[in-house]
Each structure stands twice: as structure tokens, then as C-alpha cells.
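# Only the shape, not the letters, is given here:
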């Protein structure tokens, strides 16, 4: 009967996800996987309470009605408390919101269906079973054949270990009620010591996932020709095959130089001297991707020391969360002068490289890219009847066609499809730089001068020079001078009107906040991005930078810090929302405070679980902490609400607290174990790509196990103190 809650709740969640426009994806399935253990909690509590009433010799139907109605209100509070902790996720922004809102909705739909199933399907199933047996009373007299499972059950009942545990728990609880100060002081000390260990936890934005693929960025010295870069990449591929065995390697795809067309907007390559190599490992590879990368990094440094290398790992999810940046940390160096920026960026790169834990420190923009400057002789060009704009148009048309400046179209009359009609010089004719200088300039039509020229016509004189000088607003056609007369005219070449100058300059000029910017990027070894970033910031704090140069750390680091800051507000907000809901339902200000006392104690388990398993504080573990708040509150509600019921029936405070603790021991332990066991496969990282959810599951399990103990030991003692000081409780609502 209890297990029925799982398929019913998950099926209902699928239906509601469909009608709310969501799909079945890794986040919605992850949310349902997280909720599997929690889905049976409601049914466990209801059925345990029904069996308790049956043990009081009540008729089955009466026991079902009394047992279900008795826990209806606390189960409603529990469900609302679990759901309401997901409400702050709605206030997230950016990629995080689109990732985790579907997860929260999947959990909310499944939990709501679980609540309804626990109060309808489970009680009705018990009552229906009793009705079937009621028509055949003689069945009760027939002894069922003893099976292996039945024999084990009989042995378990005769041994009765749970009652022994319950007796010892009741004895300890009575002792604790007599030593309240000692218990409260001990719990407070454990909490402070545990929170003091929190700074030792590693911090990162999103857990690293072994996606089975990585990108290797290769950069040769600026000015390296494309065919030379191709030979270098071939050597790099040989290193890759040397490090990764053939059975572990799936494919290698190399992208060299700049692509053609609009794809150039999305490539990380800045010129023919750069390339990136996509390496995919075979499915089920035995060695982790990071281990192969570490070996490959050492091998590349040894064989190709003059090249720059960097690696991108983590797969699509990491790229999306990191906004497509090729490194976890991007130090943006901004200022007005490129020379000062380059000096500062190189200095920062050297400082970053000296910090332990940093990888692939590099300046993203090179400053030695070969450039050819064409200085137009304006006087000579004007005499030839040409403007700088016309010369530029002819050069661009010759090299990359007229598609960007003056595109032409042809429409197929049969299909009405439009095609570009472009003009461009054949690439095979541009083998040397001298061929480029022989580009003819034919940007305008030539006309005959409507006057007679005396002499040879080689020079038209000052009047003709003025006539050939263009001015703004009136583009003029070439005439006079070399264009006069009826004889054959010599063509004008690019070399005739320009002066060539070779220089070096930046690969690209980037801007951030309207300022020129250079990027210093680096990766992090391990999972402690926060500690490495703090060490880098400490080094940079004492660094003297040129005037007007500023430094700003962006990338995954900025997202991580913004997320942690958001959770510093989100977690207290979730606790406050749960408190307000319980105040309205319990009609008491003090009982919700007693219940919420288990929440900070749950963080004891979160801290120690993450610390002992070397798991970092990241987005997933913070989401797990948020989930833990709602689950932890549910156990305390069971104990406090039932103690209030007993006190309203006239039982003394201490006796009521002990009685409530003993009777709620079984459901509290069962729900804690069900939730923890449901999350155990996820916490162990079983399955492909499960690394992303490991921190979430471990945070919930750690907080759940510790809070279950605290709920049974500390919350009853705190409740007994509060019950003696508060006013008489309001009548219980059923």
C-alpha cells in the first residue's frame, strides 16, 4: 500500500508537467528521483498511525478514520512546508532559474499527489481489505502455510528489536528531561563546532561532471601560416593518441583557423595560428577525463613548449552555466591604453601562474599579430580620380567579394529563391603579397574630359588637379590628367596609390563596460574554486598596476559568489515562509519556533557529510540544503503536534512529550531511512552523469540523519520547556 504512492505521484507529476508546458528532461527527472524517498513518507505516517489505532482494539474502519483524520493537519503542514521551501527558486535569475524551476515544479507536483494519495488511497486500501475479509470470517481461523519469508517475519516479531530500541530511547529521553541544561549546552556546542568547520569546505559554482569529452585549445605564435598550424595540430593529435589508448578514444575533430561565413562569430579561434580540438572518449571509459587531461598537459609541455594550450571540460551544462567562457575564472583588465593593458595583463598572468592550484593561466588576446598598413597617398589618389572609400571598396571586393558592401541578388524565376551574385578575384591568383599589390582599382567609370588638353596630356595642370579632388557630398568621376585624351589609358594598381607598412598589433580589441579590455583566464585544479580565487585576489591586492587600469574577476567565480550571496537570503527566507505557514495552521507563535529549532541543527549533518566525503559547497549542495529544510521540519511537526494533542487531553507536559516521542519514533525513523535510502544511489554517483547530483543528495542525507536524531532528542526537551511557559493551546483542528 505504501509503495503505491510512488507510481501514482510520479504519474500525476508527468500529467501536470505536460499541462504546464514542461518537458521530461534531466532536471525534471532529477527532481522526481530526489522525491522518490520522500513520496512514501506521508503514507508511512498515515499507515503507522492507523495501525496504532488498530492495536487499540478499534474496528478497522473506525481505526482508519481516526488514524487518518488525526494526522491530516500535521501532514498538510508537512507537505506545505516541503513545497514552500522551493518558492525562493522562483526569484533566481538567468540560467539557474531555467534549470531549477522545472526541478522544483516536478517535486511540488509529486509531493502534492503523494499527500492526496496518503489520505485517500492508503486508508481506502486498508478498509477495502478488511471488508473483503469480513464476508469470510472463517478465513481468520485458517492458518496460512508457513513460507521462508513468514518464518523470518515470525522470528523478527519474537525478537522484537524495535521495542528494545524504543525502551532505551524512552529512558534516555526521561533522563534528558531531567538534565535539560546539559542537553541544550551539548547540542549548542556541537552546533558551534560544526559551523566552525564550514570554512574548510571547498566551494565551486557547479560540480564537475565527467562528460567524456574535452576541448583542447591550441595557439601557435601569431603570424603562423595555416599550413604550419595544421602540421602542429597533427603533432598534437599524435600526443592525444599516445596518452589515450585506442580502446578509450572515440573520435578527434580538429578545427583549424577561421571558418567561412557567419560561423566566424561563434568560434574561439582568432586567426590561422589557432585551432581547437574536440576529443570524445569511448562510452564506458575506465580513466577519468581529468586524469587524461593532466597527463596530456605534461606531455604537451614537454614536446611543444613554445605553444599555448588550454583545456575546457564539463560538457554542455558547464558551458551553459559559465556563459560559454573557456575558463572558470576570467580576470578582466580594463583601461584606456592597450599598451598599459598588455603590460598589466602579462604581469597578472605571471602572478596567477605562481598561485598553487591554478591551471592554464594565459592572456586571451595576443599583441603580436602581423598587420599590413596601407597608407593611401591622398594627393596622388585624387589626381587619379580616386577616393579612399573607392580604394577600400575595391580592395575588400577583391579579397572577400562585394557581399558585405554592395551585394547583388538574382532571383530564380522558377523557384523564387534569391541567390547572392558576387564579384571576387580568384584566390589562386593571389599567391604572393606582390599579387595583392597589383590589384587594379576600377571602382568608378572613366569619362572623357569635355575640353581639349594642350601638350602630351600627361599632367593636366593645377586646374585639372582641383577638378580631380573629391569633396564631401559630391563624389566625382575620374577625368582629366591621366584620363584625358583619346589614347589607351594605363590601369591604376593598388601599389600606385598606397605606401605599405608592416606592423604588429592585437589579435582582437575587446570592450567591457565601454572600456578596452584584455582577459586573463585560468582554470582550477580540483574543486575548490573559492580558495584558489581568494589566493589570487590576495596576490593581486599588492600588485602595482598602471594608472586607470582596473581589474574585475568574472566567469564561473562571479556566478558562484552571486549564487552563494543569493542563498544567504534564500535560506532564511525559506525558514521564514515555513514559520509563517505553521503559525497560521497551528495558531501559535511558539510551537513553530520549537519545530524550526531542528533546521539549524540539520546543517550540522550537512557540514560534516560534505566535509567527510570531500564534497564542495556548490549550487547543487545549496539546493539540497534548501530541500533539507522542508524535510527536517516534517519530522518535528509529527512529534510536536502529537504532544500537543496529548496535553490537550489532560496529560502532563513531561509525560506527553515522552509519550509523543516514543509513539512517533517509528514514523520518524522510517521516513528518515526511506528518504536517505531513496537518495543513496544518487549520493554514490551511480549512473552516467550522476556526478552533478552527488552534492545535492549528500547534503539532504547528512541533514536528514542528524536532524532525525535531534528531532527525537532535542526537540521534545525544548518543547517541554516551551509548553510550560506558553498559554493554553488552541483546540486541535481535524
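Good, I have the coordinates. No experiment lies behind these values; they were computed from the predicted model shown.
# going forward, measure contacts between C-alpha atoms and count neighbours the same way
Fine.
# Residue 338 - how many residues pack around it?
17 (other CA atoms under 10 Å).
# Who are the contact partners of it?
residue 516 (CA atoms under 8 Å, 6 or more residues apart in numbering).
# what comes up buried for stretch 214-226?
The neighbour-count check on stretch 214-226 (16 or more other CA atoms under 10 Å) flags 214-220, 222-224, 226 as buried.
# okay, now the one to match up with it:
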């Protein structure tokens, strides 16, 4: 540092002008355009971003180990803490799903025991669960997947599915033993008799689940692992059902010589179903009318179900965005941020907010950010300590933020599907032929959307960014011997900063930056006090002699989307206002207030909502088509599978009823629940229809065949249905990290399969009877 101070700038005879005589020299931050506070204390922040495809939990654990080593070397008065840790939510979510996995296993085994009323018989399908799951682990390893929230979620939902095939095989073998066959012969004949059903249901389920792995877009890529894991879990369970289950039955079923009575509840239900089935078979029109009314009501209820990309999860953190007017100073923005911090301080005292750290002029890319912007990260206390959901806390804070004048302030619940947490969920692109047009249209729509449940609407094309336009008289400068390089270097040094060289000290390299004092830089009149030396006349010439300036304003940036001048209207949602409803309302409003030549599109989370929704809808339709074709191939008839495939609308209808009753939204997770419903309801239909066909081959009439098939297959249908229901219950009742997404999917499965199974117990026999009678005629 002393060497820089002693540098000679000019000599006047014996007198020397040194650098320290005409400047202030210090070692300091290269930029003072931003700063960070943690719990209202000045701090230094370090952001660590993992590399693509690296494991979040592994990286986080290694970072924490390194931080412990660093903390030991810090002075005692320096505190070090983690303000934002993404791995906490991930670790808690995995723990919750892992716990649900074991609860589901226990509940499903209890269901099997209730129906089979035999400890020995219960052990056989119970063994299917660990064997299938362990086998699925090999697929996870083979494809390079990780044990994450989605793979664990797939395993939990698969619990009810992977025992289904074993239940069907076991129940058929047990029925034959009860009819007098010995255990070995019953195992061989029972497995042969049910092989077609197992293969058919497995192919159908894989046809439904595997297309999830081929969905495009960001959301689709998230569910690749989910679809693959679920599909292979079902495949392994079918292989076990056709090999291990018959073998175990032949060995251990004969050991269970004790005669056990069927549970009284099951006996009563069988009697009720027998009487009601006879009534429905004699009054099939009533079954059709009832089913049609149920579907019609579902269409009406669909209009009232909230729609969004994904449910708002309690991720243990929320973010507050602060955007001041263009041209605001760092001090002005910091004053607004301090007001926000004061609003949040009571929540720290209430033991709800753990850490609050504020970044003014954030530069996440390593470069200084805009001084009129700031972000506040509020990390909440752990889920088991807090009494309130994150959404409730944000909902209470939101109005308080809106009451702070002088800036655009809104709170953000981080999205659950990997979208940027710093962008508003509503992002409408308005494009036109010129920026004047899009600015006019954007302002019109911005004023109109205040009637909707949107907060802090804003357009990014605003001519309010102050700018100083410099005009250089190049001819005059050339006459006076002032070069263009002199001009640009001087203006850059006095009104911005200029990096001239570097120096090394203690192994670190520092940039040497020249910069005028702040009060000098912000004053345009400083042009009169800047002199340049002429190379022709050896005189100092004021800069103002050949540089004039004009104060004006421009837009901060000019966007072109799809090669057209564009602006983006962004807004946040008030709590309880779904994204789908907001986009629908704003689209209709745009058509009413904007001219026909205004081009509208979406970006960000809004675009992902439409793309993911449409792709999932296509996936569901494709799954229905594939299921029909698979059944047609297996039954060798295009007519026979209609009795099964026509029950799919009932399954979807039952799922919609569930969403309406529970108040849950239609989102990516619930749509995957609908996809599972298609496979589950089809599986039950195959059990009944396939056995009815075999009875008809033995000479029974259509009415008697479908009646006997429905009664004989009642127990396996109920067992597989209730096993799936009980497998989903732990996810429905779960709480904590990520519970909202798990609930959306599991609730559709639980409520949908319950209602649709009850209806299809009567609808399938009615449809089979109608279709087969028509075909024979």
C-alpha cells in the first residue's frame, strides 16, 4: 500500500506530486452497491450452488462439515449460521415418505389378514412387499436414479399394487382348497387359472404408468423416476405372484388345518351385495341412469374445482421481493427493507421465523445487482415446533407488506416443481408491432387486473429509468487535440470506475480501481470541473467545451419474444387464489380490453401450467387408448373390453368428487392420481370379466356367468381395492414437509378408488350383460 502512496504523478523541479497527495487510497470492497443483513445484523453471505446431477443431501453434508472446521478458526465475536438450507426440506420430506412406507406395509398386511383370516395365508402376500421393493431397488440402481421423494412416493403408492397380484393368486388357490383340492394341486391349478388375469392387469398397469416417464417439459422430467419405479414394482410383483406365491402356497397352506370362519362383516356385506346385485341386474336401466347422473354432476363440479400447477407446500421458507422505483438509491432501498424487517420482527419473537436475512441489490451471478431491488429470506422454525402452516403466515404478512409505501413488495411461497422462486407465478407476455403499443396495452391491462385477486401487478417495459445522454462534438475535440480514448477513459473514471491494474498481497490478487468521490459522480455539473490536456496546445481544456448532456429516461430493458417487441405483465397471487383460475380470468379480461392485434402468450410458471396440464391430459387419454388396445389383444375382441373401459369415466368422476369434497386443487400431482385410478379400476374389471368369460365357456348363460363371476371375485376385488386404499391413507394423513403434494395424489387415489369401486361392482355386470347380449344378437 505504501508503494502506491509514494508513486510520483508529476514533478515540478525539486517538488514531486505523489499519488497520496491527490487521492485517497484504501483497501476495500470492489463494489459497495449491495450488502446483506442477518437478523438485522450486518453480515457477509456465501451462496453455494450444487452442480447439475449432484446429490443435494451429500453436498450439503460436506459443506456443513467444512463450515464446522472454518468456524473453529474464526474469532469469538464472529457468528456463523446457515440462513437458507434447501436440504432440510428434502431430508424431512424423505423421512416423512419413508415413515409412510412402513405404515402402509403394516396396514396392507392387516387388511390381508382380515380377509383371509389365516396367519399362514397372510405371510405369503406379505413376503411379496419386501421382495418386490428390494427388486425395484436394483432398477433404481441400474438407471442411476436416487432414493428421493418421488421414488419413495412411488414405492408407497405401489404397496397396495404389488400385493394385488399375490392376493388374487392366493385367494384363488385358497378358494380351491376350501372346495376340497389338496394344497399342491390347488396351487398348480389355481395359478394356471389366474395367469391370464395377472398378465393382463400387469400389462395394463405398466401401460398406464410408464408413459409418465416420457412426458416432456420441466415437470415431465421430474416424474421420469416416478413412472419407471412404479412400473417395475408392478412387473416384479406379477413375477413373484406367478412363481413364489404358488410355491409357498403348495408348501404352507396345508399346514393351516384349523378351520376359521369368515369375518361377520364380510359375510354381511356378501349378503347385501348378493341381494343388491340381483336387484341391479333386474333393473339395469337404473344403474345406467345413476352412473350417467354421477358423471353429469362431476362435469358441473369440475368448474368449481381450483386448478393450479402444484399445491403450495410448506417448505420452511418464504421470500419477500422488494422493487423500488427506477433510479432509487441504495439508501432508499435499504430504508424500505428495514421497514419490512420491522414488520417481520414480531414473527421472530413468536418463535415462527428462525432466521431473516436481507440482500440489498442482490447479484446472484457474481455481479452487482440493481440498487433498487432487494430480497428477504425468512427461514421458519421446524415443522414440529410451529403451530401454523407457512401459507397461513404468508397470508397474514401479505397485507402488511402492501401497506408499506414507496416500493412494490410481495411475498413468495417457493414453488414445488423447481421453478425460480424469485419470479411471480403469473407471467403474461404481451407482444405487438412496436414498444409503444405493448407499453400502452400493458398499462391498460395492469390497471384492469386490479379487479382480480392479484397483488402487485407490474409490467417490465417502463420508461422511467433515468439516463444521462452525452453528445460529443467530435470535430471540435479533434481540433483541440483530444482523442476519443481520452474522452472515454476520463468519463468512465470520473462518473463510473476504471480498473487499471492489479497487485498481489499475501497470496491474494486485488484489482486497482480508480473512481471519483460519490458526491462528484452523481452531479452532472461536474462536467465543468473536468479538464483534459490537449496534445496540440499543451493546455487544459474543460470537458464541457465539447461534451453536452441531456437528462432523459428509458426502459431498463427491451424484450423481444418470438421476434416481436414484448412486455411481461407479472403479478403475485393472494393466498387461496389458484394459479389456474388467475390465468383463466386474466386471459378473458385481456380479450375484452386489448385489441385483436395484441398477441398473448405465457412464460415461467404460467407457461409450465398449461404445458404440463395439457401433456398430462394427453397422457391420460393415451393411457385409456393403450389400455383398450391391450385388453382387445388379450381378450381377442374389440367388443369384450368395452365393459371394462366404459368404467373409466366413473373412476375419473370419483376422483373429481374427492377433489371437490376435500377442497383440494387439480394439479400435476392429482392428475397423476387420476392416471393411477384408470389402472386400478381397469384391474378390478379384468378380474370379473375374465372369469365371466370362462364360466360362459363352460356353458353358463350370460346373466348367470356375470352373476357368479361377480360373487366369486368379490373377495379379491375388495381385498385389492382396500389394500390400495390403506396404502394411500398414510399419505393422506401425513403432515410436515411436502405433505400438500403427497395429499393431492393420495386423496384422489383413496377417494376415487373407494367410490368408483362401489359403483363399478354394479356397473360392470350391467355393461357386460348389455354388450354380450347385443353381440350375440
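Cool, got the structure. The shown structure was predicted, so the numbers you read here are calculated from the model rather than taken from an experiment.
# re earlier: show me which pair in the buried residues of stretch 214-226 of structure 1 is furthest apart.
214 and 223 (26.5 Å; CA to CA).
# Would you mind confirming that residue 704 of structure 1 makes contact with residue 676?
Yes: counting by CA atoms under 8 Å, residue 704 of structure 1 touches residue 676, with 7.4 Å between them.
# who's more crowded, those two?
residue 704 (31 against 23).
# Now check structure 2 for the residue matching residue 532 of structure 1.
Mapped onto structure 2 by TM-score structural alignment, residue 532 of structure 1 lines up with residue 582.
# mind listing what's buried in the one helix or strand residue 120 of structure 2 maps to?
Per DSSP states H and E, residue 120 of structure 2 falls inside helix 119-142. Residues of helix 119-142 of structure 2 classed as buried: 120-122, 124-129, 132-133, 136-137, 140 (neighbour count, 16+ other CA under 10 Å).
# Let's have those in a markdown table, adding distance to residue 182 of structure 2.
What follows is the buried residues of helix 119-142 of structure 2, written out as a markdown table (distance: CA to CA, whole Å):
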| residue | distance to residue 182 of structure 2 |
| --- | --- |
| 120 | 16 |
| 121 | 15 |
| 122 | 19 |
| 124 | 17 |
| 125 | 20 |
| 126 | 23 |
| 127 | 23 |
| 128 | 23 |
| 129 | 27 |
| 132 | 28 |
| 133 | 31 |
| 136 | 34 |
| 137 | 37 |
| 140 | 40 |
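# Which one of the residues you listed is nearest to residue 455 of structure 2?
residue 140 (43.4 Å).
# what's near enough to touch the closest one?
146-147, 229.
# For residue 349 of structure 2, state which of these is nearest.
residue 147 (37.4 Å).
# where do the strands sit along structure 1?
Using DSSP state E, the strands of structure 1 run over 213-219, 249-256, 274-281, 308-312, 329-335, 358-363, 369-376, 408-411, 418-421, 498-505, 510-512, 515-524, 550-555.
# Work out which residue lies at the spatial centre of structure 1.
residue 321 (4.2 Å; CA atoms, centre = their mean).
# My read is that that residue contacts residue 94, right?
No: applying CA under 8 Å as the test, residue 321 of structure 1 and residue 94 come out as separate, 9.0 Å apart.
# if we can go back for a sec, name the nearest residue to the residue nearest to the centre of structure 1, ignoring sequence neighbours.
Once flanking residues are discounted, residue 321 of structure 1 sits nearest to residue 95: 6.3 Å by CA to CA, 6 or more residues apart in numbering.
# quick one: what's aligned to that neighbour in structure 2?
Residue 95 of structure 1 maps onto residue 218 in structure 2, by TM-score structural alignment.
# Buried residues, stretch 426-438 of structure 1. List them.
Result for stretch 426-438 of structure 1 [16+ other CA under 10 Å]: buried residues 436-437.
# which residues are contacting it?
493-495.
# which of those lies closest to residue 686 of structure 1?
Taking these together and measuring to residue 686 of structure 1 by CA to CA, the closest member is residue 494, at 67.0 Å.
# which helix is the longest one in structure 1?
helix 94-134 (DSSP state H).
# how far away is residue 227 of structure 2 from residue 704 of structure 2?
Using CA to CA, to the nearest Å, one gets 40 Å for the distance from residue 227 of structure 2 to residue 704 of structure 2.
# Onto which residues of structure 1 does stretch 183-191 of structure 2 map?
Against structure 1, stretch 183-191 of structure 2 falls on residues 60-68 (TM-score structural alignment).
# and the matching stretch, how far from structure 2 on average?
Stretch 60-68 of structure 1, aligned to structure 2 and superposed, deviates on average by 1.0 Å (mean CA distance after the TM-score superposition for structure 1).
# Residues in contact with that stretch: which ones?
Under CA under 8 Å, 6+ apart, the answer for stretch 60-68 of structure 1 is 46-47, 49-54, 119, 123, 126-127, 130.
# Nearest to residue 466 of structure 1 among these?
residue 119 (97.8 Å).
# ok, now which ones touch residue 168 of structure 1?
Residue 168 of structure 1 neighbours (CA under 8 Å, 6+ apart): none.
# Per the alignment, name the residue of structure 2 opposite it.
Going residue by residue (TM-score structural alignment), residue 168 of structure 1 aligns to residue 272.
# And residue 331 of structure 1, by the same measure?
Under TM-score structural alignment, residue 331 of structure 1 pairs with residue 428 in structure 2.
# just checking, that match touches residue 605?
No: shown here, residue 428 of structure 2 and residue 605 do not form a contact pair, counting by CA under 8 Å, at 10.2 Å.
# Can you name the residues that contact the closest residue to residue 76 of structure 1 other than its chain neighbours?
Once flanking residues are discounted, residue 76 of structure 1 sits nearest to residue 115: 7.5 Å by CA to CA, 6+ apart. With contact set as CA under 8 Å, 6+ apart, residue 115 of structure 1 has these partners: 42-43, 75-76, 79.
# and in structure 2, which of the residues you listed remain?
By both residues aligned by TM-score structural alignment, their matches' CA atoms under 8 Å, the contacts of residue 115 of structure 1 still in contact after alignment to structure 2 are 42-43, 75-76, 79.
# Can you tell me which of those lies closest to residue 500 of structure 1?
residue 79 (76.8 Å).
# aligned partner of that closest one in structure 2?
Using TM-score structural alignment, residue 79 of structure 1 pairs with residue 202 in structure 2.
# re the thing from before, how about the match of stretch 183-191 of structure 2: buried residues?
For stretch 60-68 of structure 1, by 16+ other CA under 10 Å, it's 60-61, 63-68.
# Near the nearest residue to residue 337 of structure 1 once chain neighbours are set aside, how many other residues are there?
Excluding its sequence neighbours, the residue lying closest to residue 337 of structure 1 (CA to CA, 6+ apart) is residue 516, at 7.6 Å. Neighbour count for residue 516 of structure 1, taken as other CA under 10 Å: 18.
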